[in-house]
Every structure is written in C-alpha cells, then in structure tokens.
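Peer 1: how would this look folded up:
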Amino acid sequence: MSCCTPDGNCSTGTATAEATDDTTTVYNVSGMTCEHCKAALTNSIGALDSVVAVHVDLDAGQVAVTTSEQPDDALLAQVVDDAGYELTGRAG
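Peer 2: As a prediction, the model looks like this:
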C-alpha cells in the first residue's frame, strides 16, 4: 500500500512546508463545440504530469491550464492536436 495519493502527494507523517508556485496559462483552441469537446480536452491535458487543473471555456474558445512548472506550449499543442482540436496560441 502506498502512502502517496494519485496526484503525487505523499503522507509520511512528517510535516513539511512546500511552497507551490502554480502557473495558469490561457490558450486559444479552435474546434471545440460541445460538452464532449470539453471532456476530451480536460482528460487529455489533465493527464500530463505537471498539470494541476484544466478549465475549458467553450464560449470563449479558450482553455486555462494550471501547471506546477512552466508550461510546455509545444507539448500542450501536440496533446490538443492529438485530441482533434487546434491550439492556436496563448490568449492575449
């Protein structure tokens, strides 16, 4: 039995102070039209190691990705492309 949770946090019984500097980056994504699109992107992007949270805004055509380190735009673009959509860049 592991002491670690699925998100990688470990409970060893000792208290440690760890600062987290999560980064949220908003991307423009084309091709999203429905709840299936939202779920597909949330699952695909959320499976990446450094991703903490994903919020898909269908109306705005944007995806906000919160990562525990600097986001890898090329990797995110590939994951979005593999899911059948197009990451067209960071939102301004």
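Peer 1: make it CA atoms for all contacts and neighbour counts henceforth
Peer 2: Noted.
Peer 1: Helices along the chain, start to end?
Peer 2: Secondary structure of the chain (DSSP state H): helices at 35-46, 73-82.
Peer 1: my guess is Arg90 meets Tyr27, correct?
Peer 2: Yes. With contact defined as C-alpha atoms under 8 Å, Arg90 counts as touching Tyr27 (4.2 Å).
Peer 1: here's the other one to compare against:
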Amino acid sequence: MTTTEYQVTGMSCGHCEASVRREVGGIAGVEDIDVSAASGRLVVTSTADLDDDAVFAAVDEAGYQAVRA
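Peer 2: Below you'll find the model as predicted:
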C-alpha cells in the first residue's frame, strides 16, 4: 500500500469532500480516501504508486485544484 498526500484548494463543505471522494475513487488502485474541506487535505491510499496527473485531473473534474503536499 502507498499513501500520498495532496493539498486541495476551493473546498468549503461536505458536498465538496464528497465530490472529490467520488472522482478520486474512480482511479484504478485507489483503496481509501481521506479528504477534509477544513484543512484542504486529501490523503489517498492505493495498491501501487499513483499517477499524480490522474489525481489532479480527478480533483479538477470535481471542480477544485490539487498539488502534491
């Protein structure tokens, strides 16, 4: 298992968290997602190293911006 942390900007509520969780959850190999609008933190646990660009695209699809923390 691999854990990767990202900083997400623009989230402000539980709906925002759910949107990010849904989009990132669609990435192959993702096992667990911890996302917090309050801290802007996204932690993704996966079966293998994640492609950062796939995470960035998924977060963008949810309507937010992410950078690797």
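Peer 1: Which among the helices of the first structure is found nearest to Gly61 of the first structure?
Peer 2: helix 35-46 (10.3 Å; C-alpha to C-alpha).
Peer 1: Report the angle between that closest one and helix 73-82.
Peer 2: Interaxial angle of helix 35-46 of the first structure relative to helix 73-82 (axes from the mean of the first three to the mean of the last three C-alpha atoms, to 10 degrees): 140 degrees.
Peer 1: Could you check helix 35-46 of the first structure and say which residues are buried?
Peer 2: The neighbour-count check on helix 35-46 of the first structure (16 or more other C-alpha atoms under 10 Å) flags 37-38, 40-42, 45-46 as buried.
Peer 1: Taking those residues, tell me the two that lie furthest apart.
Peer 2: Once C-alpha to C-alpha is applied, the buried residues of helix 35-46 of the first structure give Cys37 and Gly46 as the farthest pair, at 13.6 Å.
Peer 1: So between Arg90 and Tyr27 of the first structure, which is more surrounded?
Peer 2: Tyr27 (21 against 14; other C-alpha atoms under 10 Å).
Peer 1: The more buried one touches Gly89, doesn't it?
Peer 2: Yes. Counting by C-alpha under 8 Å, Tyr27 of the first structure touches Gly89, with 5.7 Å between them.
Peer 1: was I right about Tyr6 of the second structure contacting Val67?
Peer 2: Yes. Using C-alpha under 8 Å, Tyr6 of the second structure is in contact with Val67, at 5.5 Å.
Peer 1: Glu23 of the second structure corresponds to which position in the first structure?
Peer 2: The alignment partner of Glu23 of the second structure in the first structure, by TM-score structural alignment, is Ser44.
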